[in-house]
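Student: Based on what follows, work out the 3D shape:
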Amino acid sequence: MSNMAQEHVDFHHLQHNKVQSASLKTLWITLSLTLFFTIVEVIGGIMSNSLALLSDSAHMISDVLALGLSMAAIYMARRASNSRYTFGYLRFEILASFLNGLALAIIAIGIFIEGVRRFITPQDINFQLMLIISSIGLVVNIVLTIVLSRSMKEEENLNIQSALWHFIGDLLSSIGVIVSAVLIYFTGMLWFDPLISMVIGCIIFIGGFRIIKESYLILMEAVPDKFDLEQIRRDLLEVEGVEDVHEMHLWAISSDHYSLTAHVFVRESIQPFCIILAINETLEKKYNITHSTIQTEHADIHPHGDYGRTFSQRSSRNT
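Tutor: Next up is the predicted model:
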């Protein structure tokens, strides 16, 4: 009996999972390099007493946590769907991205507050150590940004995108710290350090906000930006036998897994199975939407209140 139940579950729930070998390999490489340099930068930031360097090291710590979340999301996405989680665990990718973006924003605010404090009370800095550590960081972040950018081209993944934003922020941070060290060396003005750190904080906040916004829209099941819902509706109305399209919903489960549902009033003279087949082919060929649920209806049997009656009256006048 249990075997039959298992077969029943497997039959009714298609495999909503996602194997991302390239993304996983990229994240392992990135995590290893990031963890190593984070330790170096934390020690260097404390020894040099540079806020710009410490803010960059704090950002690197968030990178380690973010990459850990991203890797957990990829492993979770491999798990098959079941009778409770009918879409599998794909949505965990978006939850991880949301937390990553939130971490970026919180860190940016903390950097900005500390920058203001150091503007008021400047502190001595070991600019030579600051310059050495930031130069090493620049090389590491260039390598990691290139690795993540290439991975984005292979597999679309919001977690990789959020990790990429982390390292773009790190790259700009490293450049900012180097500029700060050089300016302090030539001018002796210590306020360049908190100024650069505040600029870095603003850049980090912008990146975090973008990730929060994108993951929030997916969690709210908004229509993805790449789709025009009204254009899809017009294309479905072009399918032979479709008289009207309503109750249409389109949302993303994860960054590249889309679902669409719709109700359609159909012409009685055409087999509804043929209409559904044509609709599915249209969605797949024109929009790469492979997971759709179409309910065929007759306006007089499924009137949907005033909507169906109005449609029937309009159709009668046209004929």
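Student: From here on, just use CA atoms for contacts and neighbour counts.
Tutor: OK.
Student: which SS state does Asp235 fall under?
Tutor: The three-state label for Asp235, taken from DSSP: H, G, I helix; E, B strand; the rest coil, comes out as helix.
Student: what about it, how many neighbours?
Tutor: 14 (other C-alpha atoms under 10 Å).
Student: Can you tell me how far the one residue sitting closest to the centre of the chain is from Leu250?
Tutor: For the chain, the residue sitting closest to the mean C-alpha position, by C-alpha atoms, centre = their mean, is Leu158 at 2.9 Å. If you measure Leu158 against Leu250 using C-alpha to C-alpha, to the nearest Å, the figure is 18 Å.
Student: let's see this one next to it:
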Amino acid sequence: MAHSHSHSSPQPQRPHDSNARRLRLAFVITAGFMVIEVIGGLVSGSLALLADAGHMLTDAAALLFALLAVQFSRRPPNARHTFGWLRLTTLAAFVNAIALVVITILIVWEAFQRFRHPQPVAGMTMMVVAVAGLLANIAAFWILHRGSEEKNLNVRAAALHVLGDLLGSVGAIAAALVILLTNWTPIDPILSVLVSCLVLRSAWRLLKESLNELLEGAPGSLDIPALKRGLRREIPEVRDVHHVHVWLVGEKPIMTLHVQVIPPHDHDGLLARIQHFLEHHYQIAHATIQMEYQPCSVPECHINETAAEHAHHHHH
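Tutor: Just a heads-up that it's a prediction; the model follows:
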């Protein structure tokens, strides 16, 4: 996990290119099939197919967002956007998650209408379209899953969508089978609701992750009190760590912190050791460290210390 400041180095370009190519291909497949599924759903009267098409629509949108994000993340940082455009990818994931929730609600609503007034469904048409949709989804998922950066939130979001779609297509096939064999049409709205639940699950996760990043939240896996303790333990010169801020920009953690130290013989050496600790233990390659020789006198430090020592006695 060697991280380096790759702001200017041209090297990380290659995975981007292959990601963009994969996303483009998956987008063409998904968008094309979405149209076929909408037509198939309307012709056969199948809500499960329409649910799956709704699913595919958000898929196509997800892929489009991801593509735009890859394009934007190539833009170099400038004086105005000092982090570049990486946050745009997060915004795309957020918008996309909300779209998923809206579509799910619409489909569930329609399903309840169908329970009350069952509609005829053409099983054979539904079957053909569902099988074709399944094949399209398998192709798209396979393309995305070979994506170089499994860590990329957008490629992952897109792959998640397509996976949900796969399950949606399987559901539509199952519903078509039941209708062909028994002519029991309520299976169609039942399965459309199940597909919607799958969609909702991936949407919720995406919403949580992207919102955390937009609200400058720390990475979920990072335990800041443990980081402070570890720093004091590993580097004897460090007396106190305060004003710690961690946030994510395009999935890269960025950190600022104040470290109160015993005045060192070698200021730069100590700084390098602190940086190495952060990078080695927490994969934080971009940290701004302010070293202080005086005890911290800002009220925030005392609050932090007392809060850390007596979390249960003290309320700020």
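Student: What is the longest strand of structure 1 by residue count?
Tutor: If each strand of structure 1 is counted by residues according to DSSP state E, the longest one is strand 242-254.
Student: Excluding covalently adjacent residues, which one is nearest to the residue nearest to the centre of structure 1?
Tutor: With sequence-adjacent residues excluded and distances taken as C-alpha to C-alpha, 6 or more residues apart in numbering, Leu158 of structure 1 is closest to Ser255, at 5.7 Å.
Student: Please tell me how far that neighbour sits from Ser21 of structure 1.
Tutor: For Ser255 of structure 1, the distance to Ser21 of structure 1 under the criterion C-alpha to C-alpha works out to 16 Å.
Student: ok, those two, which is more surrounded?
Tutor: Between Ser255 of structure 1 and Ser21, Ser255 has the larger neighbour count (other C-alpha under 10 Å), namely 18 against 11.
Student: Compute the distance between that one and Ile146 of structure 1, please.
Tutor: Relative to Ile146 of structure 1, Ser255 of structure 1 is positioned 21 Å away (criterion: C-alpha to C-alpha).
Student: just Gln128 of structure 1 next, same as before
Tutor: Going from Gln128 of structure 1 to Ile146 of structure 1 by C-alpha to C-alpha gives 28 Å.
Student: what about the residue of structure 2 positioned farthest from its centre, which SS state?
Tutor: In structure 2, counting by C-alpha atoms, centre = their mean, His265 sits farthest out from the average C-alpha position, at 44.7 Å. Following three-state DSSP, the label given to His265 of structure 2 is coil.
Student: what do you get for Ile289 of structure 2?
Tutor: Assigned by three-state DSSP, the conformation of Ile289 of structure 2 is strand.
Student: Now which residue in structure 1 aligns to it?
Tutor: Under the alignment defined by TM-score structural alignment, Ile289 of structure 2 corresponds to Ile294 in structure 1.
Student: and if you look at Ala60 of structure 2?
Tutor: Here Ala60 of structure 2 is matched to Val64 in structure 1, going by TM-score structural alignment.
Student: What about that match, how many residues nearby?
Tutor: Counted with other C-alpha under 10 Å, the neighbours of Val64 of structure 1 add up to 21.
Student: May I ask which helix or strand encompasses it?
Tutor: Following DSSP states H and E, the helix or strand that holds Val64 of structure 1 is helix 51-77.
Student: That helix vs structure 2 - mean distance after superposition?
Tutor: Relative to the matching residues in structure 2, helix 51-77 of structure 1 has an average distance of 1.2 Å after the fit, by mean C-alpha distance after the TM-score superposition for structure 1.
Student: Aligned to Asn183 of structure 2, what sits in structure 1?
Tutor: Under the alignment defined by TM-score structural alignment, Asn183 of structure 2 corresponds to Gly188 in structure 1.
Student: actually Ala79 of structure 2, sorry about that
Tutor: Structural alignment (TM-score structural alignment) places Ala79 of structure 2 against Ser83 in structure 1.
Student: repeat for Gly32 of structure 2
Tutor: In structure 1, the residue equivalent to Gly32 of structure 2 is Phe36, according to TM-score structural alignment.
Student: Trp109 of structure 2 too?
Tutor: The equivalent of Trp109 of structure 2 in structure 1 is Ile113 (alignment by TM-score structural alignment).
Student: The longest strand of structure 1 maps to which residues in structure 2?
Tutor: Counting by TM-score structural alignment, strand 242-254 of structure 1 falls onto residues 238-250 of structure 2.
Student: Measure how buried the match of Trp109 of structure 2 is and give me the count.
Tutor: The number of residues packed around Ile113 of structure 1, counting by other C-alpha under 10 Å, is 14.
Student: Now do the helix or strand hosting Arg233 of structure 2 against strand 238-249, angle only.
Tutor: If you go by DSSP H and E, Arg233 of structure 2 is part of helix 224-234. Computed with axes from the mean of the first three to the mean of the last three C-alpha atoms, to 10 degrees, the direction of helix 224-234 of structure 2 lies at 140 degrees from that of strand 238-249.
Student: Identify the single longest helix in structure 2, thanks.
Tutor: For structure 2, the helix that runs over the most residues, judged by DSSP state H, is helix 13-44.
Student: Which strands or helices does it pack on?
Tutor: Packed against helix 13-44 of structure 2, as judged by 3 or more C-alpha pairs under 8 Å, 6 or more residues apart in numbering; DSSP states H and E, are the following elements: helix 47-73, helix 123-145.
Student: can you rerun that using 10 Å?
Tutor: Applying 3 or more C-alpha pairs under 10 Å, 6 or more residues apart in numbering; DSSP states H and E, we find helix 13-44 of structure 2 packed against helix 47-73, helix 123-145, helix 153-182.
Student: Helix 123-145 and that helix, what's the angle between them?
Tutor: Computed with the same axes, to 10 degrees, the direction of helix 13-44 of structure 2 lies at 170 degrees from that of helix 123-145.
Student: Grab the nearest non-local neighbour of Asn49 of structure 1.
Tutor: For Asn49 of structure 1, the nearest residue in space outside its immediate sequence neighbours is Ile125; the separation is 5.4 Å by C-alpha to C-alpha, 6+ apart.
Student: Now for that neighbour: which residues touch it?
Tutor: Contacts here follow C-alpha atoms under 10 Å, 6 or more residues apart in numbering; on that basis Ile125 of structure 1 touches Gly45, Met47, Ser48, Asn49, Ser50, Leu51, Ala181, Ile184, Leu190, Asp193.
Student: What are the buried residues along stretch 27-44 of structure 2?
Tutor: Of the residues in stretch 27-44 of structure 2, those scored as buried under the neighbour-count criterion (16 or more other C-alpha atoms under 10 Å) are 27, 29-31, 33-34, 36-41, 44.
Student: Perfect, I'm done here.
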